[in-house]
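In: sequence below, structure please.
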Amino acid sequence: MEKQTSFSETVTLNNGVTMPLLGLGTFHLRGLQDVTQSVDAALACGYRLFDTASVYRNEEELGHALHQLLPLHGLTRSDIFITSKLSPADLGKGAREACLRSLERLGCEYLDLYLIHWPGRQGWKSDDARNAKARQEAWKSMEDLYEARYIRAVGVSNYTETHLAELLTTCRVWPAVLQVEFHPWLPQKSLLNWCRENGVSLQAYSSLGCGDLLNKEEVKKVAKAHRKTTSQVLLRWALKQGVGVIPKSADPSRIKSNFDVWDFDLSEEDMQELSGDGKEHRYCWNPKGVA
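Out: A predicted model of the protein is given here:
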């Protein structure tokens, strides 16, 4: 085994809240049995962050699983970090009620992090000028919930630098986290630099490029050199840059493997090897056209 690195497993957000850098994503994870199995495996190997969203339609199952499993693992609610997200259908004045519904479904008194999931409202065209006002209204509701301690930290997902700059002109609570698609074929360097300069923690989704990057020859080469899996290398690529990751899986062995990323490092040569082809490859949604 390679020498243990000194990488931190947590990040302190700009409001002082501590967030694990590696968590379990739950997109496409449905049904109480599957959710419970995945959460059980995750808790057993050390996961303490669980990422869900209203649109995932699994908040209730996740809440039941955590309520059942935390005592069995010797844990309490304060030992874990729960993130949920505002549905695009509720962007605007409905944000407060939407957040409270998420809390009810999860069976929690508070969320550790609540994000605006998408910068546009469901049913509106991307270029609809009303999107900006809906974002502002939603953020104000989230600030109120934050100040009332229903939420420990607030943030956004799929925002561009333009959306972020707009937010900073009106907000009274600074965004703590930005969650976006981020991997070697979409390194988002400008966005990462913006986050570093403005004290916002970047968190990656689709770190594996929806599975496509696992078979890239560059990734396999680095993985072979470190005797690690390609998924472990891709996750470490983000973590090395201080970017959080939330890999999703329903397979207990893969959940465990995805957490086994703290005992090796990537060299600058490795990072260069994993730098992609210089083009922007998105496997998910592109928010750049949202007004």
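In: when you work out contacts or count neighbours from here on, use the C-alpha atoms and nothing else.
Out: Will do.
In: mind listing what's buried in stretch 58-72?
Out: 58, 59, 60, 61, 62, 63, 64, 65, 66, 67, 69, 70 (16 or more other C-alpha atoms under 10 Å).
In: over to stretch 227-243?
Out: 228-239, 242-243.
In: quick check: the two most widely separated of the buried residues of stretch 58-72?
Out: 58 and 70 (17.7 Å; C-alpha to C-alpha).
In: what about stretch 37-56, distance to the chain center?
Out: What separates the centre of stretch 37-56 from the centre of its chain is 12 Å, taken as C-alpha atoms, centre = their mean, to the nearest Å.
In: start and end of it, how far apart?
Out: 17 Å (C-alpha to C-alpha, to the nearest Å).
In: for the comparison step, fold the sequence that follows:
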Amino acid sequence: MENKITSIAATVTPPGTNVHLPRLGFGVYQIFGESCISSCKTALDAGYRLIDSAQLYRNEDQVGAVVRDSELDRAEIFVTTKQGIRGATPQETYNLAAESVKRIAGSGPGAYVDLFLIHIPYVKGEAEGRKEVWQALERLYDEGKTRLIGVSNYDIEHIEEMKAYAKVWPPHVNQIELHPWRQQSGLVAYCENNGIVVQAYSPLAEGTKMDDPVVQRVAAKHDKSSAQVLIRYGLQKGWVVLPKSATPKRIKANANVFDFELDEEDMVALGGLSEEVPPS
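Out: I've put the predicted structure just below:
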């Protein structure tokens, strides 16, 4: 994957598909109602072309309204959603997923989302639940109601488990928490070796590390904010990065990360911030 990206238009294509997935996206977790609508509009105006939602976020309707009302062509906007629950029957599980597509894209012919993920591996029924939700997503995929399918918060064993039943394997995407303090290097390497696109949620570590002296030093060096440095770090690591904010100024600033590049010294310093305990 080419990580010297210089434009917000940069994309990555999951192997075996012709779908162009934006390298920078806009997350809408805990952004509701009119705030979600205005934030998504600001993001699109700032150049973002990926909006990342989920059933759990309770804002699929708002995201859908923005997408449908946008002056941009539908094909220019990449929309992700996620399902983390299982219905009482396989059909009900499928219906829950299909309702998400309807909330975002409407019920007309050709309605679709771009990426549908299993939100968490801890679905009711554990392995059987994961299988049932994945098969519902595969059905959507076969029907053209989603262009890609994947997982979120999956460890290696969960992805390996899928080999026993998945018609689509590997999953196109694994969305996981990633930032300098949580790098999940073993999981990331596994995904990269198997052609699974890695998406990074919480790339700003929920704003808790902005005052870290290493981050501040790198930010001062490039005349950028701590948030911009963290986003750029994720992009140069090869991740699809999904920052979130409901503040217009920050939404725009978080997209302004393509006019500088972290050098090797910067990347090593930021990579050394990991708080994960290495395997013994």
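In: tabulate the buried residues of stretch 58-72 of structure 1 (JSON lines), appending distance to residue 26 of structure 1 and secondary structure.
Out: As requested, those are exported to JSON lines (distance: C-alpha to C-alpha, whole Å; DSSP: H, G, I helix; E, B strand; the rest coil):
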{"residue": "58", "distance to residue 26 of structure 1": "8", "secondary structure": "coil"}
{"residue": "59", "distance to residue 26 of structure 1": "9", "secondary structure": "helix"}
{"residue": "60", "distance to residue 26 of structure 1": "12", "secondary structure": "helix"}
{"residue": "61", "distance to residue 26 of structure 1": "11", "secondary structure": "helix"}
{"residue": "62", "distance to residue 26 of structure 1": "9", "secondary structure": "helix"}
{"residue": "63", "distance to residue 26 of structure 1": "12", "secondary structure": "helix"}
{"residue": "64", "distance to residue 26 of structure 1": "14", "secondary structure": "helix"}
{"residue": "65", "distance to residue 26 of structure 1": "12", "secondary structure": "helix"}
{"residue": "66", "distance to residue 26 of structure 1": "13", "secondary structure": "helix"}
{"residue": "67", "distance to residue 26 of structure 1": "17", "secondary structure": "helix"}
{"residue": "69", "distance to residue 26 of structure 1": "16", "secondary structure": "helix"}
{"residue": "70", "distance to residue 26 of structure 1": "17", "secondary structure": "coil"}
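In: could you pull out the strands for the stretch 151-291 of structure 1?
Out: Secondary structure of the stretch 151-291 of structure 1 by DSSP state E, counting those that start in this stretch: the strands cover 154-157, 177-181, 201-205, 244-245.
In: corresponding residues in structure 2 for the shortest one?
Out: Put plainly, it is strand 244-245 of structure 1. Using TM-score structural alignment, strand 244-245 of structure 1 lines up with residues 240-241 of structure 2.
In: enumerate every residue touching the residue nearest to residue 106 of structure 2 when sequence neighbours are not counted.
Out: Leaving aside its sequence neighbours, residue 106 of structure 2 sits nearest to residue 64 (C-alpha to C-alpha, 6 or more residues apart in numbering; 7.9 Å). Going by C-alpha atoms under 8 Å, 6 or more residues apart in numbering, residue 64 of structure 2 touches 103, 104, 105, 106.
In: map the first one onto structure 1.
Out: Meaning residue 103 of structure 2. Under TM-score structural alignment, residue 103 of structure 2 pairs with residue 105 in structure 1.
In: what do you get for residue 141 of structure 2?
Out: By TM-score structural alignment, residue 141 of structure 2 lines up with residue 146 in structure 1.
In: ok, and what's touching the helix or strand where its match lies?
Out: Per DSSP states H and E: residue 146 of structure 1 is located in helix 130-147. Under the criterion C-alpha under 8 Å, 6+ apart, residues 91-96, 114, 116, 119-121, 124, 151-154, 167, 170-173, 290-291 lie in contact with helix 130-147 of structure 1.
In: in that helix, what counts as buried?
Out: Residues 131-132, 134-143, 145-146 are the ones in helix 130-147 of structure 1 that count as buried (16+ other C-alpha under 10 Å).
In: hmm, back to that, separation between the match of residue 141 of structure 2 and residue 176 of structure 1?
Out: Distance from residue 146 of structure 1 to residue 176 of structure 1, by C-alpha to C-alpha: 12 Å.
In: and residue 29 of structure 1, what pairs with it in structure 2?
Out: Checking TM-score structural alignment: residue 29 of structure 1 goes with residue 31.
In: how about the residue nearest to its match when sequence neighbours are not counted, what does it touch?
Out: Leaving aside its chain neighbours, residue 31 of structure 2 sits nearest to residue 246 (6.7 Å; criterion: C-alpha to C-alpha, 6+ apart). Residues counted as contacts of residue 246 of structure 2 (C-alpha under 8 Å, 6+ apart) are 31, 35, 36, 39.
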